[in-house]
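Asks: The following comprises the amino acid sequence and a computationally predicted model.
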Amino acid sequence: MNILLATIFEYPHEGGLSTHMTMLKKGLEERGHLVDVLSFSSFPHVYRTVCARLPGYVMNKWKKGRGQLWNDSQRRRLLFRHLQRVRHRYDVVNAEDIYAVLAAVEAGMPTVATVHGYYAYEAVSRGAIAEHSLEARWVEELEQEAYTLADQLVAVDRRIQQYIRRVANIEAVVIKNFIDVDSFRPSSSVCASEVRKVFQIPEDAPVLFVPRRLTEKNGVIYPVLALPKVLRRHPDTMLVYAGTGEQQERIEEEIKKRGIQQHVRLLGSVPHEQMKQLYSIATVVLVPSVHSHGVEEATSISALEAMGSGVPVIAGAVGGLKEIFEHGVDGILVKDRDVDGLAAAILRLLDDRSYGQRLAANARKKVEKEHSHRAAAERFEKVYIATSRFHSPLRFKKGSRGNNGK
């Protein structure tokens, strides 16, 4: 099949959606399919700035959220115009966000929508749109319309499947997130000393690694809040973040307030290939996600990468994370926003390294069995074949809310 993966976001970019697309592309190509990617990055830089970014930035100064809607709608328009020109080259489009869904459907293409999260709620959670605003309601309606118009929906966990059922009364197929199990695996070939030197991490310090975008739903503030208690028993511990986002300023404030600057590294955006090096030196990986404005973590790719890399994981007991981990068997789950509980879990793993090794070994086995990119690609392939076979090109009605971004 000729398959197009489409998104209004940059590609590649920081975050799980981009990683998902990369791994899906790899798995599908290994199965003999031709796979292309269409994203906002596919268009000339000047065009992207003039058509979407600059007007959106100005409009946001006037009213929060209005510029975000304009920006996203213009990105959708760019995708639609391109899809009109290439629609006969592809058997199916796998759209990775609601605007890409609307663009593909309007272009008359067989469309599979992969739903990675709670689109409208996440826009509120990250501060792009004000809660209970006209803009928030508008995005909720666009989200519902996208789910209704797509030929087939794929949810990355059962919580999102239930969400789609509630929002649009449609049954989605569940294909849980996945990783390249050959790429993310326990490695003895990495020189730990060199990696620590590159990232300025002391040679023998235990490393608490947070491979997360610095956004509210990822609970990234809580490792900083828990660290002082950890340092009292393990005073050489280092907390390392790889990611950027709107929570960075708050994290920096809390670090300074607690006087723990020497124990925290904020690395910013780290290339995906280098993430493997950081997993290789991590003592514990923290994925402390929380409930935020109705948003729950999906099946976190960061958590899967840590599991594949043979590192014990402590995760928030929310959303899809509860579907990944069996508490005390292949990971540790902590309550939402529980600083003391997070600190206690960290201390248990630092005090008893053999316990962490047992968790990590069980987690690696689970990833190999349930979250391989090859197995996921095979499942997506079946969805694509059915979509291409039963596609109806007459679903998009002129004047609908998704039409031309209006």
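Replies: Arrived safely. Numbers count the residues shown, from 1 in each chain.

Asks: use CA for all of it now, contacts and neighbours both
Replies: Noted.

Asks: In this structure residue 186 contacts residue 309, no?
Replies: Yes. With contact defined as CA atoms under 8 Å, residue 186 counts as touching residue 309 (4.6 Å).

Asks: Tell me where this protein has strands.
Replies: Here the chain has its strands, by DSSP state E, at 2-6, 34-38, 92-95, 111-115, 152-155, 173-174, 207-210, 238-241, 264-266, 284-287, 313-316, 332-334.

Asks: Could you tell me how far the last one lies from the centre of the chain?
Replies: Here strand 332-334 shows a centroid-to-chain-centroid distance of 20 Å under the convention CA atoms, centre = their mean, to the nearest Å.

Asks: and that strand, what other elements does it pack with?
Replies: Other helices and strands packing on strand 332-334, by 3 or more CA pairs under 8 Å, 6 or more residues apart in numbering; DSSP states H and E, are strand 313-316, helix 339-351.

Asks: With respect to residue 55, which of the ones you listed lies nearest?
Replies: Distance to residue 55, taken as CA to CA, is lowest for strand 313-316 among the helices and strands packed on strand 332-334, at 38.0 Å.

Asks: for comparison:
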Amino acid sequence: MKILHVLDHSIPLHSGYTFRTAAILREQHRLGWETFHLTSPKQGAVDADEEDVDGLHFYRTRYRPGTLPGLGEWGLMGALTRRLEAVAREVQPDVLHAHSPVLNALPALRVGRRLGIPVVYEVRAFWEDAAVDHGTSREHGLRYRMTRGFESYVFRRVDHVTTICEGLRRDIVARGIPQDCVTVIPNAVDAEAFRLGGAPDAELKAQLGLANARVLGFIGSFYAYEGLDLLLEAFPRIRAQAPDVRILLVGGGPQAERLQEQARRLGIAEQVVFAGRVPHDQVQRYYDLVDLLVYPRHSMRLTELVTPLKPLEAMAQGRLLVASDVGGHQELIRHGETGWLFPADDPGALADTVLDTLAREPEWDAVRAAGRRFVEQERTWARSVARYQAIYERLRGVVEPAHAR
């Protein structure tokens, strides 16, 4: 079976998007499928039309944007359509598999219909909602409504829709798409790639000013929807009852300066360590410093609908975690069994849940084991990617593939 994946961007760029993609492709290879991979112009400037990265071969799309305002997306889709048609004629796939955003789906739909190749569209998030959080779009504004309209247009015309979680599936079905045309391929992790949490590096802990402290931690990108402002707001209440507790924030992003200013304003700057971005091969050392990971996402469409990867990675390592009860977290975390949930957007509830969790030390080993077991039994890439097989095999009979003509 030949699958041509159409991607926004890929490794060597690092993001949750590229990590999910690489995991899917490697698991499909293990199933014996032949995969091909084309990235859109959003990969950025490229030096060659093709590139090998970590054992995966990528076709790239060269693109020089025009100068007329407002035409960037149309030019991007035009370049991707031309490149996709050329690659499809070369590799003759059985299925075109376009991944979010809709800027990839529309070219795939056009090329698929032109060449008689069935099209799968994988929705990883509604990018109009992410744009609202990033401040590049206004909820229900013109750009928001246009993007949402294009998504619905594609849903009605592709041969099958896949998505990453139940929240997104429900939203897609609510737009009039038949339930049997939408399949959840959930986020997962390679459990074997994560070792159970090790002992903290005493030298690193002292270097960061965390010696003799219990550590609340977050490791990831500092976006507004992650709710790290709530963690800082809750901290004075936590500190009043647990003065040995500190916060470790590892990473960076658009909210970094604002969070640092908030810590200074709250008078907690000395108890909050901003470690910055660290090399990928050093991340484990920082995880090992954390006693309790905190994921305080705000409640909004994006977080209610979409499941994140970070809690799964934490559970795979046998970590303890506290998270807001947004829909994306509720699909992953069983309160009191694999972690603890608190009412979203309530810093007082966050503080109380953290304090209660820290007081439940006799239960910690059972919760760690339950989280790891959940990942091993329900959220491995082998289990998730196997769900594609029935979709692909059914679609191979829908239309005659290009290479059979």
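Replies: Noted; the coordinates are in hand. Predicted model only: the values in this text are computed from it and were never measured.

Asks: follow-up on the earlier one: what residues are shared contacts of residue 186 and residue 309 of structure 1?
Replies: Listed as contacting both residue 186 of structure 1 and residue 309 by CA atoms under 8 Å, 6 or more residues apart in numbering are residue 280.

Asks: Same drill for those two, tell me which one is more crowded.
Replies: Each of residue 186 of structure 1 and residue 309 has its neighbours counted (other CA atoms under 10 Å); residue 309 has more, 26 against 20.

Asks: when you align them, which residue in structure 2 goes with that one?
Replies: Taking TM-score structural alignment, the alignment pairs residue 309 of structure 1 with residue 317 from structure 2.

Asks: thinking again about what came up before, will you turn the strands of structure 1 into a markdown table that also has distance to residue 144 of structure 1?
Replies: Converted to a markdown table, those look like this (distance: least, CA to CA, whole Å):
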| stretch | distance to residue 144 of structure 1 |
| --- | --- |
| strand 2-6 | 19 |
| strand 34-38 | 23 |
| strand 92-95 | 15 |
| strand 111-115 | 12 |
| strand 152-155 | 12 |
| strand 173-174 | 17 |
| strand 207-210 | 33 |
| strand 238-241 | 35 |
| strand 264-266 | 37 |
| strand 284-287 | 29 |
| strand 313-316 | 28 |
| strand 332-334 | 32 |
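
Asks: now the helices: where do they sit in the stretch 201-350 of structure 1?
Replies: 222-233, 248-258, 272-281, 301-308, 321-324, 339-351 (DSSP state H, counting those that start in this stretch).

Asks: out of those helices, deepest packed?
Replies: Of the helices of the stretch 201-350 of structure 1, the one with the most neighbours on average (mean count of other CA atoms under 10 Å) is helix 301-308, at a mean of 26.

Asks: average distance between that one and structure 2?
Replies: Taken over the aligned residues, the distance from helix 301-308 of structure 1 to structure 2 averages 0.5 Å (mean CA distance after the TM-score superposition for structure 1).

Asks: ok, residues contacting that helix?
Replies: By CA under 8 Å, 6+ apart, helix 301-308 of structure 1 touches 16, 19-20, 177-179, 181, 184-186, 211-212, 279, 285, 287, 312-313, 315, 360, 363-364, 367-368, 371.

Asks: tally of neighbours for residue 128 of structure 1?
Replies: Per other CA under 10 Å, the neighbour tally for residue 128 of structure 1 reads 19.

Asks: just residue 382 of structure 1 next, same as before
Replies: Around residue 382 of structure 1 there are 10 other residues, counting by other CA under 10 Å.

Asks: Give me the aligned partner of it over in structure 2.
Replies: For residue 382 of structure 1, the aligned position in structure 2 is residue 390, judged by TM-score structural alignment.

Asks: Okay, its match and residue 397 of structure 2: tell me how far apart.
Replies: In this view, residue 390 of structure 2 and residue 397 of structure 2 are 12 Å apart by CA to CA, to the nearest Å.

Asks: Next: residue 243 of structure 2.
Replies: Distance of residue 243 of structure 2 to residue 397 of structure 2, computed by CA to CA: 65 Å.

Asks: repeat for residue 271 of structure 2
Replies: Taking CA to CA, one finds residue 271 of structure 2 at 61 Å from residue 397 of structure 2.

Asks: So those two - more neighbours on which side?
Replies: Neighbour tally, residue 271 of structure 2 and residue 397, criterion other CA under 10 Å: the higher count belongs to residue 271, 21 against 11.

Asks: Hmm, residue 246 and that one touching each other?
Replies: Yes. Here residue 271 of structure 2 reaches residue 246: they are 5.2 Å apart, a contact under CA under 8 Å.

Asks: what's near enough to touch the aligned residue in structure 1 for residue 37 of structure 2?
Replies: Matched to structure 1 by TM-score structural alignment, residue 37 of structure 2 sits across from residue 37. Shown in contact with residue 37 of structure 1 (CA under 8 Å, 6+ apart): 4-6.

Asks: can you give me how far stretch 166-176 of structure 1 is from the chain middle?
Replies: With CA atoms, centre = their mean as the basis, stretch 166-176 of structure 1 stands 18 Å off its chain's centre.

Asks: Now do the end-to-end distance for that stretch.
Replies: One end of stretch 166-176 of structure 1 sits 19 Å from the other (CA to CA).

Asks: which residues sit against that stretch?
Replies: Residues contacting stretch 166-176 of structure 1 (CA under 8 Å, 6+ apart): 144-145, 147-148, 152-158, 161, 164-165, 299, 371, 376, 379-380.

Asks: ok so, going back, okay, the contacts of residue 37 of structure 1 in TSV with distance to residue 340 of structure 1 and neighbour count next?
Replies: Formatted as TSV, these follow (distance: CA to CA, whole Å; neighbours: other CA atoms under 10 Å):
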residue	distance to residue 340 of structure 1	neighbour count
4	46	22
5	42	22
6	42	26
